[in-house]
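Enquirer: Turn this into a model:
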Amino acid sequence: MTASTVLYEPSKDGITTITINRPAVRNAVNHATSLKLAEAFQKFENDASQKVCIFTGAGTNFCAGYDLHEVAGNSTGEVAVGPVDKVNGAFGPMGPSRMQLSKPIIAAISGHAVAGGLELSLLADMRVVDTTAVFGVFCRRFGVPLIDGGTVRLPKVVGQGRALDMILTGRPVDAQEALAFGLANRVVPKGQAVEAARALARDLLGFPQKCMQADLVSAHYSAYDSPSLEDALRFEFARGALVVAEESVQGAKKFDKGAGRGGKFEKGKL
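Expert: You can find the predicted model right below:
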């Protein structure tokens, strides 16, 4: 039986792992895989029991981008952009790249995260990378543009100047440079990205979830949707006000009893 090209693994503790499973082609994504990826992320978003997603690739690479063998077989390029119009613009050629989820996504990256794979990594809110990780707009060499959010998300993450350096030159960016750019949030030894991402996910589970999700959604809105500072501030207040009575009062009571004094954290919990 042929293994699925996308593995969806929820867990009892609320951490879902989504894995691109095409290691023989460095997890390059074809049309069928893109649809499965989009379906997997939508499933995670809709499942209230799952709180944090780890996004990774099977084997030694995260994702080498769109499968250019499939693009080469279609002279019009229709295959490469098929998913976009078929679902009212909700999905991109790489699958979930046009989504903006309300729950944290942590990408666990080793090896190549290039071209469309770089764009998929930008769907994540945090990127934990091992020392083998390489980012880059490698599609620059072949005349394939960034159409999965690379020109939108990358400048928001690393700034316009650094983003244009990567976008225009297509050059490789290793783990340490990615960390300096802010593209990587953590660098860990070879082969430990998933384990480190899982530890980070467990830390996030220790916090009041509605409050964390409200702040995440507000940050997304400010970065991508808000037309003005005033609008972003209003949105932030409206989202935050909804959780104050439910979670903030209880948190304040814990502080009043001595928890978390002096900025103390214990494995993500007060």
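Enquirer: CA only for contacts and neighbour counts going forward, please
Expert: Fine.
Enquirer: Please enumerate the helices of this protein.
Expert: Listed in chain order, the helices of the chain (DSSP state H) span 31-46, 68-72, 78-86, 116-121, 150-158, 160-169, 175-181, 193-205, 209-224, 229-243, 249-256.
Enquirer: Just name the most buried of those.
Expert: Between the helices of the chain, the one whose residues have the most neighbours on average, counting mean count of other CA atoms under 10 Å, is helix 116-121 (a mean of 27).
Enquirer: Now find how far off-centre that one is within its chain.
Expert: Between the mean C-alpha point of helix 116-121 and the mean C-alpha point of its chain there is a distance of 9 Å (CA atoms, centre = their mean, to the nearest Å).
Enquirer: Check stretch 17-36 too.
Expert: Centroid separation between stretch 17-36 and its chain, computed with CA atoms, centre = their mean, is 15 Å.
Enquirer: Endpoint to endpoint, that stretch covers what distance?
Expert: According to CA to CA, to the nearest Å, stretch 17-36 extends 14 Å from its N-terminal end residue to its C-terminal end residue.
Enquirer: just stretch 125-141 next, same as before
Expert: The first and final residues of stretch 125-141 sit 28 Å from each other (CA to CA).
Enquirer: neighbouring contacts of stretch 18-35?
Expert: 4-9, 37, 40-41, 53-67, 70, 79-80, 82-83, 93-96, 112, 117 (CA atoms under 8 Å, 6 or more residues apart in numbering).
Enquirer: Before we compare anything, build this one as well:
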Amino acid sequence: MPKLLIERRGNVTLFTLNRVEVHNNVDDELAMELADAIIAFGADEASNVLVITGAGDKTFCAGANLKGMRELFEHRHTHTAGPMGFARLDPGKPVIAAINGNCYAGGVELAVWCDFRIVDERAKFGLLNKRWGLSLADGGTQRLPRVVGIGNALYMIETGMEIDAQHALRMGLAQEVVPAGTALERSLQLAQHIADYSQGGIRADRQAALATIGLSLEQGLDLEAELCHSPALSEEAMAGMRRFADGSRPAPPRPGAANRQS
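Expert: Reported below is the predicted structural model:
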């Protein structure tokens, strides 16, 4: 049985971490499969959005395989992708985390590697590796502060606190909290919305947003102009403007009911 299940759903690709018996933790074999699959997705012109989830209904990913740490730091993708197979890679396209259950340690690092996170209301998050004195090695010290802010990141990193889905939503770690068992369905719904948009502008905006982190506003605006002005004048964009002029007003996706203020 493959440790990573890969499914094409039209122009959306779904990855499922398939080690349910060990809470979908990542060993060296899964890390290499994950790196290979991310690289292949990035090169696949027919697939526009990636969704990542975990097998079963209890755990998204419990992090790295603590019984095989040496192997994680010595496999063929360690230095090009990171020990767990993703930290140094960017497919250049949207990636959504469908957090179907608990998300711990390196699982949090995988979650924040994704562009945003749709979270099952039962899920819990925590850098529980602190209990064994283990540092973060797959981008957590860099991406977590960018997602939730330095105070929230250090709170999680230093305490090893376990938080619930609503706490994750308040701090920005979750973008939507959805009813039990529906995180994948909702993620695929959003993925299809994104995948059906014109892709040039989305990819340019995504690249500019990620690449300008840490730059001054002036530097960021310069890079945005370099990356985003040409797609705005592309034939793809012009076709979209013609649809607008002709009266096209497709309904946008909206947050699920669990995320609306009463």
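Enquirer: What would you report as the TM-score here?
Expert: Here the TM-score for the pair of chains, by TM-score structural alignment, normalised by the length of structure 2, is 0.91; 251 aligned residues with a CA RMSD of 1.6 Å.
Enquirer: before we move on, back to that, only whichever of the contacts of stretch 18-35 of structure 1 are buried, select them in PyMOL.
Expert: Of these, the buried ones go into a single PyMOL selection, burial set by 16 or more other CA atoms under 10 Å:
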select buried, resi 5+6+7+8+37+40+41+53+54+55+56+57+58+59+60+61+62+63+64+65+66+67+79+80+82+83+93+94+95+96+112+117
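Enquirer: Which of the contacts of stretch 18-35 of structure 1 fall in strands?
Expert: Among those, the residues falling in strands (DSSP state E) are 6-9, 53-57, 112.
Enquirer: corresponding residue for R19 of structure 2 in structure 1?
Expert: The criterion is TM-score structural alignment: under it, R19 of structure 2 has R22 as its aligned partner in structure 1.
Enquirer: hang on, isn't I163 of structure 2 packed against G126?
Expert: Yes: with contact defined as CA atoms under 8 Å, I163 of structure 2 and G126 form a contacting pair (6.3 Å).
Enquirer: more neighbours, the two?
Expert: G126 (23 against 14; other CA atoms under 10 Å).
Enquirer: Alignment lookup: L233 of structure 2 to structure 1.
Expert: Per TM-score structural alignment, the equivalent position to L233 of structure 2 in structure 1 is A245.
Enquirer: mind checking how far that match is from V173 of structure 1?
Expert: A245 of structure 1 sits at a distance of 45 Å from V173 of structure 1 (criterion: CA to CA).
Enquirer: same question, V188 of structure 1
Expert: Distance check for V188 of structure 1 against V173 of structure 1: by CA to CA, it reads 16 Å.
Enquirer: sorry, back to before: what's the most distant pair in the ones in strands among the contacts of stretch 18-35 of structure 1?
Expert: Taking CA to CA as the measure, these span a maximum distance of 22.6 Å, between E9 and H112.
Enquirer: Which part of structure 1 matches stretch 181-194 of structure 2?
Expert: Under TM-score structural alignment, the match for stretch 181-194 of structure 2 in structure 1 covers residues 191-204.
Enquirer: Contacts for the matching stretch, please.
Expert: With CA under 8 Å, 6+ apart as the test, stretch 191-204 of structure 1 has contacts from 15, 52-54, 56, 106-110, 128-130, 187-188, 267-269.
Enquirer: same thing but 6 Å
Expert: 108, 128-130, 267-268 (CA atoms under 6 Å, 6 or more residues apart in numbering).
Enquirer: gap between that stretch and the chain center?
Expert: Taking the mean C-alpha point of stretch 191-204 of structure 1 and that of its whole chain, the gap between them comes to 14 Å (CA atoms, centre = their mean).
Enquirer: Please apply the same query to stretch 165-175 of structure 2.
Expert: Offset of stretch 165-175 of structure 2 from its chain centre (CA atoms, centre = their mean): 14 Å.
Enquirer: quick one: the match of R19 of structure 2 from G240 of structure 1, how far?
Expert: Relative to G240 of structure 1, R22 of structure 1 is positioned 41 Å away (criterion: CA to CA).
Enquirer: and the corresponding residue of structure 1 for W132 of structure 2, how many neighbours?
Expert: Using TM-score structural alignment as the criterion, W132 of structure 2 maps onto F142 of structure 1. Each residue near F142 of structure 1 was counted by other CA under 10 Å, and the total is 8.
Enquirer: Kindly provide the distance from F142 of structure 1 to V152 of structure 1.
Expert: Here the criterion is CA to CA. By it, F142 of structure 1 lies 21 Å from V152 of structure 1.
Enquirer: Likewise for V187 of structure 1?
Expert: In terms of CA to CA, V187 of structure 1 sits 24 Å off from V152 of structure 1.
Enquirer: To which residue of structure 2 is E9 of structure 1 aligned?
Expert: E9 of structure 1 maps onto E7 in structure 2 when the alignment is built from TM-score structural alignment.
Enquirer: wouldn't its match be in contact with L14 here?
Expert: Yes: applying CA atoms under 6 Å, one finds E7 of structure 2 in contact with L14, separated by 5.1 Å.
Enquirer: ok, back up a step: I'd like the contacts of stretch 191-204 of structure 1 laid out as TSV, including distance to V249 of structure 1.
Expert: What follows is those, written out as TSV (distance: CA to CA, whole Å):
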residue	distance to V249 of structure 1
A108	34
V128	33
V129	37
D130	39
K267	22
G268	19
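Enquirer: ok, of these, which come out buried?
Expert: Buried subset of the contacts of stretch 191-204 of structure 1 (neighbour count, 16+ other CA under 10 Å): 108, 128-130.
Enquirer: H220 of structure 1: which of these is nearest?
Expert: Proximity of these to H220 of structure 1, judged by CA to CA, is greatest for V128, which lies at 19.4 Å.
Enquirer: Translate that closest one into the numbering of structure 2.
Expert: The alignment partner of V128 of structure 1 in structure 2, by TM-score structural alignment, is I118.
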